[in-house]
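Asker: This is a predicted model, with the sequence first.
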Amino acid sequence: MAFKVAIFDWDGTLVDSVEHIAESLHQAATELGFPALERNAYRNIIGLGMVEALDMLYPGLSREQMTSIREGYARYFFAKATMPQNVFAGMADVLADLRTGGRGCAVATGKSRRGLEKALLTSELGQHFDLTRCADETRSKPDPAMLAEIVAFYGIEPHEAVMIGDTVYDMDMAQRLGMPAIGVEWGVHDREALGQFSPRAVVGSVKDLRFALGI
């Protein structure tokens, strides 16, 4: 596959954090008296910006209620740092090999800037990325704004990059911009869901991802 830049989602793609996010959302909402939802409901919104995620989970929240849930979520989520052992096995090597091969690497995530900056440091992955974009500094997935900003930074066309992610929001975002995408099955959404957006490939292992990327 010919490309100049690989753009990665964070949670569920590079880092095994899906269950921790879901549990943090559950704890933050229920301690404020909001109903407990099925675990898959919390999982399904991972990848969206927090405002968009809470709008989907609990429609009609007031600004004060949303602020309270977000503060509770941050308290629970940041109680556990993202460490190198939380990075999916082999993904740090994928990033290193892409850089050695002269490809750019970037992140497009639904995380907040505060959350990503901490995770980049404690996961020890920060060294691999030229640029990172977060939902709270641009528009949330599946709007392709963050991908457009990344390709503009590199001075390339969308077809010269590839988006790698675990959610339909990643695949939809790439498709809207005309960017090739690769779905990974070890995160939130399954092969069938990811495949609805015509990615170049949906892979079930890091070995298969390496093959799809040609590294």
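Answerer: Thanks, I have it.

Asker: Only C-alpha atoms from now on, for both contacts and neighbour counts.
Answerer: Fine.

Asker: now the residue of the chain positioned farthest from its centre, what's its secondary structure?
Answerer: Relative to the centre of the chain, and counting by C-alpha atoms, centre = their mean, the farthest-placed residue is Gly33 at 28.4 Å. Three-state assignment for Gly33 (DSSP: H, G, I helix; E, B strand; the rest coil): coil.

Asker: also this one, for the comparison:
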Amino acid sequence: MPTGTMLPDLRAVLFDVDGTLIDSLPGVLIAIGETVEAFVGVRPTDSEIRALIGVPLTGQFRIFGAADDQIGAMVESCIERIEELAHLETTFDLAAETLALAHERGLRTALVTSKSRPEVAPFLERFSHAAHVETVVSASDVTHPKPNPEAARLACERLGVEPHQAAMIGDSVYDLRCARDAGVMAVAVAYGAGAREALVAEDPDLLFDTPEALLDWAHTALPTLTCPARS
């Protein structure tokens, strides 16, 4: 699809959080590494952790060898450590402006994230564009989180749109698989944690290398609804 094409039938935009709207990677790498080392005894490499960004913490810890009876304490400890390191988190300002633009043009907006509710709540308190988010689908809201399509479908249901009327923007293969299998337009961004070659291999509908390119596309492609979809 040409990146300059207007999408007149688009009614909603779904955004991943980590690696798409914010760069939380520095703190996440430290927190997950420390948590796994403390409970499992072996610290995963940064590359191993990066490869699982987009998988809920419970799934990551199981992959790194944690026992089922350790998972709850590990998640609690890791979330606490991530919040201690929140000063390392930065916003991709132009990606956040894309969210704001979608909202201002009358499109429905949602966050679709592998964060759990306890992780999402403090993030929203400090996220300067939280007012532009209509609903949040977290890992706590679904039985099967990303890459399963359940989260994207639930977001569309909450927003009152059909999947083919929505686009989902994310930086991981899990985002793209979730979008594709839900029937939602899959928009990849290669400035986050996901490897560009892995994103390309998923054959997304669109791929942008920078937040600037994403915002430029949004200015051209997002329709302005005279009767906002959320009214």
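Answerer: In hand now; what should we look at? Since this is a predicted model, take the numbers as computed values, not measurements.

Asker: now what about the TM-score between them?
Answerer: Once superposed, the chains reach a TM-score of 0.91 (TM-score structural alignment, normalised by the length of structure 1), with 212 aligned residues with a C-alpha RMSD of 1.8 Å.

Asker: residues contacting the residue farthest from the centre of structure 1?
Answerer: Not one residue lies near Gly33 of structure 1 by C-alpha atoms under 8 Å, 6 or more residues apart in numbering.

Asker: distance of it from Phe78 of structure 1?
Answerer: As judged by C-alpha to C-alpha, to the nearest Å, Gly33 of structure 1 and Phe78 of structure 1 stand 22 Å apart.

Asker: Could you pull out the strands in structure 2 for me?
Answerer: For structure 2, applying DSSP state E gives strands covering 12-15, 22-23, 90-91, 108-112, 135-137, 166-170, 185-189, 206-208.

Asker: List the superposition-based mean deviation of the second one with respect to structure 1.
Answerer: When you say that, I think you mean strand 22-23 of structure 2. Here strand 22-23 of structure 2, set against structure 1 after superposition, deviates by a mean of 0.6 Å using mean C-alpha distance after the TM-score superposition for structure 1.

Asker: Provide the aligned range in structure 1 for that strand.
Answerer: Aligned by TM-score structural alignment, strand 22-23 of structure 2 corresponds to residues 15-16 of structure 1.

Asker: my guess is Thr109 of structure 2 meets Ala130, correct?
Answerer: No - counting by C-alpha atoms under 8 Å, Thr109 of structure 2 does not reach Ala130; the two are 10.6 Å apart.

Asker: So for the two, which residue has more residues nearby?
Answerer: Higher neighbour count among Thr109 of structure 2 and Ala130: Thr109, with 28 against 16, using other C-alpha atoms under 10 Å.

Asker: And the more buried one, what's its match in structure 1?
Answerer: Counting by TM-score structural alignment, the partner of Thr109 of structure 2 is Cys105.

Asker: Same check on Ser172 of structure 2?
Answerer: By TM-score structural alignment, Ser172 of structure 2 lines up with Thr167.

Asker: Can you name the residues that contact the nearest residue to its match once chain neighbours are set aside?
Answerer: Among residues not flanking Thr167 of structure 1 along the chain, His189 sits closest, at 5.2 Å (C-alpha to C-alpha, 6 or more residues apart in numbering). Listed by C-alpha under 8 Å, 6+ apart, the contact partners of His189 of structure 1 are Asn44, Asp166, Thr167, Val168.

Asker: now Leu29 of structure 2
Answerer: Contacts of Leu29 of structure 2 were listed using C-alpha under 8 Å, 6+ apart, and they are Asp46, Ile49, Arg50.

Asker: Let me see the contact set for the first one.
Answerer: Just to be clear, that refers to Asp46 of structure 2. Leu29, Gly33.

Asker: quick one: the residue mapped onto it from structure 1 and His189 of structure 1, what's the gap?
Answerer: Taking TM-score structural alignment, the alignment pairs Asp46 of structure 2 with Arg39 from structure 1. As judged by C-alpha to C-alpha, Arg39 of structure 1 and His189 of structure 1 stand 13 Å apart.

Asker: returning to that earlier point: could you point out which of the contacts of His189 of structure 1 is nearest to Gly214 of structure 1?
Answerer: Checking those against Gly214 of structure 1 with C-alpha to C-alpha, the nearest one is Asp166 at 19.2 Å.

Asker: now the closest one: how far from Gln127 of structure 1?
Answerer: 22 Å.

Asker: Quick check: the aligned residue for Pro144 of structure 1 in structure 2?
Answerer: Applying TM-score structural alignment, one finds that Pro144 of structure 1 aligns to Pro149 in structure 2.

Asker: count of residues packed around that match?
Answerer: Counted with other C-alpha under 10 Å, Pro149 of structure 2 comes out at 22.

Asker: Comparing Asp166 and Gln127 of structure 1, which residue is more hemmed in?
Answerer: Asp166 (30 against 10).

Asker: That one touches Val188, doesn't it?
Answerer: Yes - with contacts defined as C-alpha under 8 Å, Asp166 of structure 1 counts as touching Val188 at a distance of 5.9 Å.

Asker: Quick one: the helices in structure 2, in order.
Answerer: 25-40, 46-50, 57-63, 68-84, 93-104, 117-126, 150-159, 173-182, 196-201, 211-221 (DSSP state H).

Asker: Tabulate those (CSV), appending distance to Ser138 of structure 2.
Answerer: Shown next, in CSV, are the helices of structure 2 (distance: least, C-alpha to C-alpha, whole Å):
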stretch, distance to Ser138 of structure 2
helix 25-40, 17
helix 46-50, 20
helix 57-63, 12
helix 68-84, 15
helix 93-104, 18
helix 117-126, 6
helix 150-159, 8
helix 173-182, 13
helix 196-201, 22
helix 211-221, 23
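
Asker: for the ones you listed, which one sits closest to Val137 of structure 2?
Answerer: Across these, Val137 of structure 2 has its closest neighbour in helix 150-159 (6.3 Å, C-alpha to C-alpha).

Asker: Check what contacts that closest one and list those residues.
Answerer: Applying C-alpha under 8 Å, 6+ apart, the external contacts of helix 150-159 of structure 2 come out as 12, 14, 108-110, 112, 135-139, 141-145, 162-163, 166, 168, 178-179, 182, 184, 230.
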